[in-house]
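turn this into a model:
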Amino acid sequence: MSTPVLQSDMTSSVRAEYPRVGLYIDGTWIYDRETAVEVRNPATEEVLGKVPKATSDDLAQALGAAARGFVVWRDTPPQQRVKVIQKATTLMRERLELIASTITLENGKLYSDAYAEADRSMNFFEWNAAQSLRDYGLIVPGEAQMQKFILRQPIGPVAAFTPWNVPISSAARKVSAALSAGCSVILKAAEETPATACLLVQAFEDAGLPPGVLNLVFGNPAEISSTLIASPVIRLVTFTGSVGVGKHLTQLAAAAMKPVLMELGGHAPVLVCEGVDGAAVGRLAARGKTNASGQICASPSRFIVHRSVYDEFVAAFASAVGEVRVGDGFSKTAQMGPVASARRLSAMQSLVADARQRGARVATGGSRIGDRGYFFEPTVLADMPVDADAMTVEPFGPIAACLRVDDLSEALKVANSLSVGLAAYAFTNSLQDAERISRELECGVLSINHFGTPDADTPFGGVKDSGIGREGGPSTLDAYMVTKTVLQKTVRI
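Okay, the predicted model is just below:
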């Protein structure tokens, strides 16, 4: 059954004008550059604005600014750094409606989801700032006339690359950790969602962050990444995005002998075990799958279901998904927005076509909606062969692939068969099965009996091809710090 598009019923009270997009280098906004790309509203395909392209001179200036800004920020007392971060966070909280509205315009996700993302992102600034005041060094007991100090110091200027799907959340994770640790940052945000990054940077400018400590660039991604990573100024490379791009950036960093922090793609399995209420889990899965149109790296994608509950799970899942109302993110009644681009729309169509060709059943959805805007029906594919594209390639969209299995051993084998391992989910009433899944499922984050993901106080990241390092939790600043050992003889010479 076709899912309706809600193109009217707009919540005009929260819809703001689209902010101007610029580069921000050494405390100055730059607008008068050649256009890199045009930003389009995924719901209407209208052009929202233009993104200026950083020149080679701009990148050189950003590197010089980050080098100078690092010296200033490194030598600023942690308590004072925290005050600036807290002030910027307060300003962003006051501007949450503008930030959320901008995310919806650029990304297409529901305004309520955009607001929740922006609100949650403030937790990263607050947690990391507070954590910086607890990041102590050590004094090691030693022999007479020898003092041993272990110091924790900021690593240096950071090149941070962030994606379009969570434009405030990902930037907040990286900028908050870097600034809290005492590092300067060159933020290369996604050209698809540039104004959201501009609003974040504007808050720090208004909070009094010294020039050069936080810089923002857009343009040719390959040119920017190769220039920044090769520069001796940059001491850490952090990226959130696809596995392919992450591996490329890691290779560039390795050639320059620089550490990386990589949060890469996944293809999250959902294990639905024997003995659960299949219909209840199916209804829960509908919201988990359609959140942000399935365009988040932790989105549940492969539903691996015990045969005893498979039929009731798929029936309930497909029924609930088929009732999801798709429309403009500003609609009062829409429950899912568009996918982000024509490219994502084409990818969804290709995955469904491949599944059909291989004998899978389209339980609901499967088609584009309308001919304007990038709307696609939330889709449940049943009886999937394990080698279908939707089972092996991260869909990054509102497509769920369902497969029946005979037991937990088979479910774990299918779940672990891919080279990625970011998020995973499991539904079980057996403590024994929960313990086994926790031990054997290859992933960085496992949620049992719910579709939640970590907040600022717990680590997030993947295993295998899904990344290197962790963001969040007690060790959230580790990647942004270096450990220095000082051995001091207490004798006169």
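
could you use CA atoms for every contact and neighbour count after this?
Fine.

which parts of the stretch 101-250 of the chain are strands?
138-140, 146-154, 158-161, 185-188, 214-217, 236-240 (DSSP state E, counting those that start in this stretch).

my read: residue 329 touches residue 111, true?
Yes - counting by C-alpha atoms under 8 Å, residue 111 is a contact partner of residue 329 at 5.4 Å.

run this one through as well so I can compare:
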Amino acid sequence: MTEPHVAVLSQVQQFLDRQHGLYIDGRPGPAQSEKRLAIFDPATGQEIASTADANEADVDNAVMSAWRAFVSRRWAGRLPAERERILLRFADLVEQHSEELAQLETLEQGKSIAISRAFEVGCTLNWMRYTAGLTTKIAGKTLDLSIPLPQGARYQAWTRKEPVGVVAGIVPWNFPLMIGMWKVMPALAAGCSIVIKPSETTPLTMLRVAELASEAGIPDGVFNVVTGSGAVCGAALTSHPHVAKISFTGSTATGKGIARTAADRLTRVTLELGGKNPAIVLKDADPQWVIEGLMTGSFLNQGQVCAASSRIYIEAPLFDTLVSGFEQAVKSLQVGPGMSPVAQINPLVSRAHCDKVCSFLDDAQAQQAELIRGSNGPAGEGYYVAPTLVVNPDAKLRLTREEVFGPVVNLVRVADGEEALQLANDTEYGLTASVWTQNLSQALEYSDRLQAGTVWVNSHTLIDANLPFGGMKQSGTGRDFGPDWLDGWCETKSVCVRY
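Below you'll find the predicted structure:
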């Protein structure tokens, strides 16, 4: 019997039916470009909406709107407490429209409606309110000069934190609302203006959220959204002379290109990039904890999570037990559309990405790798890939070293923890890692030695607003979140007064 799907809200359907343009200077409007981008439902492959495909002139309009808003100080010049109140009102409006936003996310991205409700909206609200609170915590320091000159001269010195200016926020397609707000909120809390470019695959929620920002009282021009391709729209945004900071989340290859562009103007950058994230399971680990924790840590959002565990190194005494447990868990997963409340694995975001993930599996199968597969999903519909375990894959396989970004996990037997640690660190990436053990000494040792920006013990993919997050090696530069988050969106100015 087919489970009923969540009914699409009338306001969601009305939003899908709009002729979407861009959001510039506090209002939606048509683009100068006449090109359109089709938006597809990953569960069916059918077109559900379209948006403008912005060109260079459109991007210039958006950036100049943000620049005018910044230099006029219509936002940066407001009292921090006033900015905080408006941002909290913004969060309240997002909460009031939570089901609408969750449905838009699922329809354009494909993920489970439960994940859209809990993560895309629920967690986003936590981050919004946390960041709004930082608005009134921006502070400089009063400093004594170490060697005043001339001798006997008297000085008073201090530092100020000032908003960096216009920010370009480039958002990926895996968590469009949540990651989008990770860029919008610190920019606005710091007093910056921002131009957001969502992925051309998943632009709808950012367009809707921009309307809520204006309703909350954020001044015109402070929050702008341009939709379009990375090659044209994204390139024009990251190279614009009035952009002072770029915040990008996405692939390492694209991030490197953005860094090269930014270097020409010394534009500040924060890059959160790819990962090939390891989990080390030591022989004393609790098997039930491991299976429950790493099934979520690996298959959340179909593995389309930058922090997901994709390489699991298991000490030999536990290996067979865990392979059997993971196999049972994977084969029990229900596969179906995101709007089905019972589906646990949903379609991937697009046909192109689905084909890419399948190419990794085709390569592994051609090399006689041992694959354990779950259900395939509805026949002939959507962009489904069966959740797959790859048992002891050859080191030469692409999926052992490259980021797959899909529901594919390697299970690797190791002789001991030292071998696991060596293999875990043998990668160009360094975003996240986890270690599973009941031994506190080992937990502390391995968390020190793992080369990753975030290391969890007995969990994986827990991200919190108060805990800095970012990558080592080729997984990025800079950190988001935490009490000092806004430092990355501010300039530090030193002031020295002789009297």
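
TM-score of the superposed pair?
Comparison of the two superposed chains (TM-score structural alignment, normalised by the length of structure 1) gives a TM-score of 0.95, and 485 aligned residues with a C-alpha RMSD of 1.8 Å.

before we move on, back to that, common neighbours of residue 329 and residue 111 of structure 1, please.
Counting by C-alpha atoms under 8 Å, 6 or more residues apart in numbering, the contacts common to residue 329 of structure 1 and residue 111 are residue 104.

please say which of those two ends up with more neighbours.
For residue 329 of structure 1 versus residue 111, neighbours defined as other C-alpha atoms under 10 Å are more numerous around residue 329 (31 against 28).

aligned partner of the more buried one in structure 2?
Taking TM-score structural alignment, residue 329 of structure 1 has residue 338 as its aligned residue in structure 2.

setting aside sequence neighbours, what's the nearest residue to its match?
Excluding the flanking residues, the one nearest residue 338 of structure 2 by C-alpha to C-alpha, 6 or more residues apart in numbering is residue 112, at 3.9 Å.

check residue 457 of structure 2 too.
Spatial nearest neighbour of residue 457 of structure 2, chain neighbours left out: residue 435 (5.0 Å); criterion: C-alpha to C-alpha, 6+ apart.

what's the counterpart of the one you found in structure 1?
Using TM-score structural alignment, the equivalent of residue 435 of structure 2 in structure 1 is residue 426.

its match is in what secondary structure piece?
strand 423-427 (DSSP states H and E).

after that strand, next one along is what?
Per DSSP H and E, the first helix or strand lying C-terminal to strand 423-427 of structure 1 is helix 431-440.

what's the following helix or strand after that next one?
With DSSP H and E, the next secondary element past helix 431-440 of structure 1 is strand 445-448.

so that following strand matches what in structure 2?
Strand 445-448 of structure 1 maps onto residues 454-457 of structure 2, going by TM-score structural alignment.

can you give me the helices for the stretch 251-400 of structure 2?
252-265, 287-299, 316-332, 351-366, 398-401 (DSSP state H, counting those that start in this stretch).

now for residue 144 of structure 2, how many residues are close by?
13.

quick one: map it onto structure 1.
Match for residue 144 of structure 2 (TM-score structural alignment): residue 141.

surely that match is in contact with residue 149?
No - using C-alpha under 8 Å, residue 141 of structure 1 makes no contact with residue 149, being 9.2 Å away.

quick one: residues contacting the residue opposite residue 195 of structure 1 in structure 2 once aligned.
Using TM-score structural alignment, the partner of residue 195 of structure 1 in structure 2 is residue 204. Listed by C-alpha under 8 Å, 6+ apart, the contact set of residue 204 of structure 2 reads 104-105, 108.

just residue 192 of structure 1 next, same as before
39-40, 106-107, 164.

residues touching residue 306 of structure 2, list them.
273-275, 405, 431.

mind checking how far it is from residue 317 of structure 2?
30 Å (C-alpha to C-alpha, to the nearest Å).

residues near the spatially closest residue to residue 64 of structure 2 that is not a sequence neighbour, how many?
Leaving aside its chain neighbours, residue 64 of structure 2 sits nearest to residue 242 (7.6 Å; criterion: C-alpha to C-alpha, 6+ apart). Residues lying near residue 242 of structure 2 (other C-alpha under 10 Å) number 18.

right, and residue 240 of structure 1 touches residue 162 too?
Yes - if you go by C-alpha under 8 Å, residue 240 of structure 1 and residue 162 touch, sitting 5.4 Å apart.

list the residues that contact both of those two?
In contact with both residue 240 of structure 1 and residue 162: residue 170, using C-alpha under 8 Å, 6+ apart.

what distance do you get for residue 35 of structure 1 to residue 198 of structure 1?
The value you get for residue 35 of structure 1 to residue 198 of structure 1, if C-alpha to C-alpha is used, is 16 Å.

the more surrounded of these two?
Shown here are residue 35 of structure 1 and residue 198; by other C-alpha under 10 Å, residue 198 has more neighbours (21 against 15).

returning to that earlier point: any idea how far the match of residue 435 of structure 2 is from residue 379 of structure 1?
For residue 426 of structure 1 relative to residue 379 of structure 1 (C-alpha to C-alpha), the value is 21 Å.
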